[in-house]
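Novice: Structure of the sequence below:
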Amino acid sequence: MRITNNTMIYNFLSSLNKSLEKANKIQGQLADGRALHSPSDDPIKVVRSLRFSTSLELNKQYAQNAQDALSWMTTSDDHMQDLSAIMISIKEQVTQASNGTNPESAVQTIGDAVDNLINQMINIGNSQLGGRYIFAGQNDKSTPFIRNGDTITYNGDNQKISMPIHPGIANSSQDSVNRTGEDVFGPDLKILKDLIDIKNHLKSGTKEDQEWLSKTGLANIEDGHTKMLQSHTELGTRMSMYEMAKGMLEDNYTIIAGDQAENDSIDIAMGIIDYKNAENVYKTALQVGARIMPMSLVDFLR
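Specialist: Below is the predicted model of the structure:
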């Protein structure tokens, strides 16, 4: 096989360029500490890095959902505690009014106080978070509770708001974060309607009314408060689940980020050794090339 001068020059320059390219690549990796700059660097590691990035983004979104859900539920929890306190206050006042020793005027005064407490409950029911009504179901842009005299209407719906914290389709029974008007005040707002009825008996204040209050009225308050506490307990259980999930998501983020950093980063010590080797190879190639390259016209002109 005949080796021409051009063939030797081409092979030498090709090898020299590859050595220089390798040294340049390692130098770039050492400069930013990243082993991966293009898919060709390490296809397997690049695919793995993309998977880590996707997992990090999903984890970040689920963590944000968990945080938003906890903000929503914490606000709901605070307001439900206020509602519970009002129910206790109403029970105490009705108990005082129904002991059979109060004049009608005193009972009627208690009726005014209870009426004000009902208005407070409606105001709490219309509480908002970020411009959204927290007890209105998914119809959270409209004022849910409107009182007109003794008539209270609910403009929300009974649909759950879902904030998923796991892969898959959102499930309202697993991912719901809100309490609807029905959850808080019972089907068809029974708790509020019972309180309106109690208020009317107080405003009448007769002995018959007081007797009704001591039996039916107090029983209705107790039943309504029990149902309200059950709904509050369900909310607390869901809050605990989301708090635990948030902690797990934060831990997962740290683990995934660490795995990605380990996958993408270069071993500095090994990189320095590889760079020095590539540099030595390049220098040696220059020296060898100077000796084996054929003499040119310039050499004869010297």
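Novice: use CA for all of it now, contacts and neighbours both
Specialist: OK.
Novice: helices or strands up against the longest helix along the chain?
Specialist: For the chain, the helix that runs over the most residues, judged by DSSP state H, is helix 43-97. If you count contacts as 3 or more Cα pairs under 8 Å, 6 or more residues apart in numbering; DSSP states H and E, helix 43-97 packs onto helix 104-125, helix 218-264.
Novice: name the helices or strands packed onto the longest one?
Specialist: By that I understand helix 218-264. Judged by 3+ Cα pairs under 8 Å, 6+ apart, the packing partners of helix 218-264 are helix 43-97, helix 181-185, helix 190-204.
Novice: Among those helices, which comes closest to residue 115?
Specialist: Residue 115 lies closest, by Cα to Cα, to one member of the helices and strands packed on helix 218-264: helix 190-204, at 6.2 Å.
Novice: what's the angle between the closest one and helix 104-125?
Specialist: If you take axes from the mean of the first three to the mean of the last three Cα atoms, to 10 degrees, helix 190-204 sits at 160 degrees to helix 104-125.
Novice: Tell me how far helix 190-204 lies from the chain's centre.
Specialist: Averaging C-alpha positions (Cα atoms, centre = their mean, to the nearest Å) puts helix 190-204 40 Å from its chain's average.
Novice: and residue 80, what does it touch?
Specialist: 184, 232 (Cα atoms under 8 Å, 6 or more residues apart in numbering).
Novice: The structure of the following sequence is requested for comparison with the preceding one:
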Amino acid sequence: MSIRVSSNQMVYGYQKQLNDANYRQTKLLEQGDGSKLHRPSDDSVDYSKYLRYTVSENENTQYQENVNTAISWMKTSDAALVNMTAIQTTFKEKTVAAANSTNNSDDMKAIGKEMMAEIQELVSLGNTMQGDSYVFGGQKDLTKPFSMSTEEVNRGLAKTLDENQSAYFSGNSGADDAGSLTQMLSLTGSDGNTYYLNTRDGYIYTKDFVENGYKNVVAQDSSAIVDPTRDAVGQLAGWGSTSPTEKVSKYFKNTGEIIDKTVELSGATATTGSSVPNIGSLTFKFDTVKQQIVTYQGDDKGVSMVKKNGTTEPVADTVNVTGPEIFGSDIFDDANSGNKVSGAAMLNQMLTVRAQVEGLDNEWLSKDGQTVADGVHATTVNTQTKLGARQQLYESVNTMLSNQNELITSDITNVSSTDVAKLAVQLMQEQTIYNLSLSLGGRILPQSLADYLR
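Specialist: I've put the predicted structure just below:
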């Protein structure tokens, strides 16, 4: 009986050792796929590091995808903006050419036709797509942003101030988003004369003073700014007060289309220095020009593509530019107008220029027309510059993410990969031990039941 117990113990001990050797060999063979970590029990410390590194790698991969998509989006946008600025440069040249009083009606009609083709191309570029998305539509990127009307409407005629005029008349009128007054509304008085209305304070100026008279004031004092009580001929009530009853939005849509062409303004109060003593008895009508209108169906919201973890940066992470950024705003849709931003202000001003060309208004083109053309080009160039700066930032981040990915990959390799040379030696050792165990067991363990009976 004692022999049998002893033999059983010996058999059990041998089997356990043999199984342990087989288990160690199997564990080593698992590492043949290149990884030494298949479960937390393999190495709890390294496995926890491996999990952290893997999370970092997944985040890095997602950020790289975001950045690459953003760069692609911005390159598409930039290419469209480059073409836009080139067209606007040509448009400026045509405006200068049209202002030449030697042009006959056929010349002006030809220039107007070329201008319309250029505006239509700008509208087409405004509808540039990246995949299924319109890159200039804001967050409404699945909606075609720009469209031009087929019919002509009556649009308000604005007096666009040049740099010197803007500097002078911005004095007491309140500043717009750009920090200066850039436009006034053109009016025709019941006396047949043209006047300009500052919609921010309701003051009315004669056409001659806005275009020429202010220069006499500046000649006497180079630092002079507008003094409405001295320079204006009158003031319309309800404009520019704390709680104004009169706003541009009461008379015009944000595209500049007049709501009621028959409306008349009256009740002007003469100012101290008025050169029109009977200003109070005059009525005024808004000047208009018949033209097509471009509308914008997108919004002014940014599309963000996060490029790194941490706090979100809506401005820095924005990869798109919108209609309002490309085509600015004007007197009909700026912050003071009471209207929402139209998103197509400069396009509609270009259509005004084109309408004035076909109307043979050389005087307007030589002053307002050229100022408008310059402003249109400058607005788009400014937007393109900002987009280019953001694109450079994303390209720098892309390089940084690539470098980080290499480091993370290296960390993962160091913590999880198999040391092939060491593994080969361990496998040979375990295989040798296993084979010796089999050989030894065959000699020591009882061969049959007869051995127990002896």
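Novice: Tabulate the helices and strands packed on helix 218-264 of the first structure (CSV), appending distance to residue 220 of the first structure.
Specialist: As requested, these are exported to CSV (distance: least, Cα to Cα, whole Å):
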stretch, distance to residue 220 of the first structure
helix 43-97, 10
helix 181-185, 12
helix 190-204, 7
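Novice: For residue 269 of the first structure, find the nearest of the ones you listed.
Specialist: For residue 269 of the first structure, the closest of those is helix 43-97, at 19.6 Å, according to Cα to Cα.
Novice: now the angle between helix 104-125 and that closest one, please.
Specialist: Using the same axes, to 10 degrees, helix 43-97 of the first structure lies at 170 degrees relative to helix 104-125.
Novice: post-alignment, helix 43-97 of the first structure versus the second structure, mean distance?
Specialist: Aligned to the second structure and superposed, helix 43-97 of the first structure gives a mean residue distance of 1.1 Å (mean Cα distance after the TM-score superposition for the first structure).
Novice: one step back: including distance to residue 82 of the first structure, could the helices and strands packed on helix 43-97 of the first structure go into a markdown table?
Specialist: As requested, these are exported to a markdown table (distance: least, Cα to Cα, whole Å):
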| stretch | distance to residue 82 of the first structure |
| --- | --- |
| helix 104-125 | 8 |
| helix 218-264 | 11 |
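Novice: Show me the contact partners of stretch 253-267 of the first structure.
Specialist: Residues outside stretch 253-267 of the first structure that contact it (Cα under 8 Å, 6+ apart): 29-30, 33-36, 45, 48-49, 52-53, 55-56, 59-60.
Novice: top of those by neighbour count?
Specialist: Counting neighbours by other Cα atoms under 10 Å, residue 35 leads these with 23 neighbours.
Novice: Where in the first structure does stretch 376-386 of the second structure fall?
Specialist: Counting by TM-score structural alignment, stretch 376-386 of the second structure falls onto residues 224-234 of the first structure.
Novice: The matching stretch: how far from the chain's middle?
Specialist: In terms of Cα atoms, centre = their mean, the centre of stretch 224-234 of the first structure is found 26 Å from the chain centre.
Novice: on average, how far is it from the matching bit in the second structure?
Specialist: Here the mean offset of stretch 224-234 of the first structure against the second structure after fitting is 0.9 Å, by mean Cα distance after the TM-score superposition for the first structure.
Novice: Ok, stretch 106-120 of the first structure next?
Specialist: Averaged out, stretch 106-120 of the first structure is 1.5 Å away (mean Cα distance after the TM-score superposition for the first structure).
Novice: which residues touch the nearest residue in space to residue 361 of the second structure that is not next to it in sequence?
Specialist: Of all residues not flanking residue 361 of the second structure in the chain, residue 99 sits nearest, at 8.0 Å (Cα to Cα, 6 or more residues apart in numbering). Going by Cα under 8 Å, 6+ apart, residue 99 of the second structure touches 361, 362, 363, 365, 366.
Novice: now with 10 Å?
Specialist: Contacts of residue 99 of the second structure were listed using Cα atoms under 10 Å, 6 or more residues apart in numbering, and they are 108, 357, 360, 361, 362, 363, 364, 365, 366, 367, 369, 370.
Novice: rewinding a little: tell me which of the helices and strands packed on helix 218-264 of the first structure approaches residue 232 of the first structure most closely.
Specialist: helix 43-97 (6.6 Å).
Novice: re the thing from before, reformat the helices and strands packed on helix 43-97 of the first structure as JSON lines; add mean neighbour count.
Specialist: Output for those, formatted as JSON lines (neighbours: other Cα atoms under 10 Å):
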{"stretch": "helix 104-125", "mean neighbour count": "19"}
{"stretch": "helix 218-264", "mean neighbour count": "16"}
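Novice: which residue in the first structure lines up with residue 400 of the second structure?
Specialist: By TM-score structural alignment, residue 400 of the second structure lines up with residue 248 in the first structure.
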